[in-house]
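Participant: Sharing a model prediction with you, sequence too.
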Amino acid sequence: MTTMFLARIVQGYIWEALGNEGTIEFVENHDDICMAKPLMATAKPRLPLYMYPTY
């Protein structure tokens, strides 16, 4: 279930770096398992808004 949710999130949106950062860098932190810089991104719907259901 988690895999399907993650796939829908990744494929259902257009992802961009937040602010004036041009790229997202995946640099590891040598002290623990966290990333050296937090991941900051914005998501925009991929499809036109009329195609999404409204409940």
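Facilitator: Thanks, I have the structure now. Numbers count the residues shown, from 1 in each chain.
Participant: all contacts plus neighbour counts: C-alpha atoms, from now on.
Facilitator: OK.
Participant: Could you tell me which other helices and strands whichever strand or helix holds residue 6 packs against?
Facilitator: In the assignment (DSSP states H and E), residue 6 maps to helix 2-12. Contact analysis of helix 2-12 by 3 or more CA pairs under 8 Å, 6 or more residues apart in numbering; DSSP states H and E lists no helix or strand as a packing neighbour.
Participant: Show me what the helix or strand following it is packed up against.
Facilitator: Next helix or strand after helix 2-12 toward the C-terminus (DSSP H and E): strand 13-17. Packed against strand 13-17 by the contact rule (3+ CA pairs under 8 Å, 6+ apart) you find strand 41-45.
Participant: another structure for you, compare them:
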Amino acid sequence: MEIPLHQQFEKQRLQGVVHRATDLAELKGLTQQLIDLYFKQKAATAWAIADKS
């Protein structure tokens, strides 16, 4: 599965933020945001699949 171009840019931007980070609190905050987004995406996907049934 290919990632759309705009998402590739966003991915590179976030990778740059992680790479340049020197503050552990900053990394923890970013990690918490990404975990939250991951589970929201999982819930949205499950809802979309259930809605089609």
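Facilitator: Structure received. This one's a predicted model, so the numbers in the text were calculated from it and none came from an experiment.
Participant: Work out the TM-score between the chains.
Facilitator: Laid over one another, the chains give 0.30 as their TM-score (TM-score structural alignment, normalised by the length of the second structure), with 28 aligned residues with a CA RMSD of 3.3 Å.
Participant: which parts of the helix holding residue 6 of the first structure are buried?
Facilitator: Using 16 or more other CA atoms under 10 Å as the burial criterion, none of the residues of helix 2-12 of the first structure qualify.
Participant: Could you check the angle it makes with strand 13-17?
Facilitator: 80 degrees (axes from the mean of the first three to the mean of the last three CA atoms, to 10 degrees).
Participant: Which residue ranges of the second structure form strands?
Facilitator: Here the second structure has no strands by DSSP state E.
Participant: Tell me where it has helices.
Facilitator: With DSSP state H as the criterion, the second structure has helices at 5-20, 24-52.
Participant: orientation of the shortest one relative to helix 24-52 in degrees?
Facilitator: Using the same axes, to 10 degrees, the interaxial angle of helix 5-20 of the second structure with respect to helix 24-52 works out to 150 degrees.
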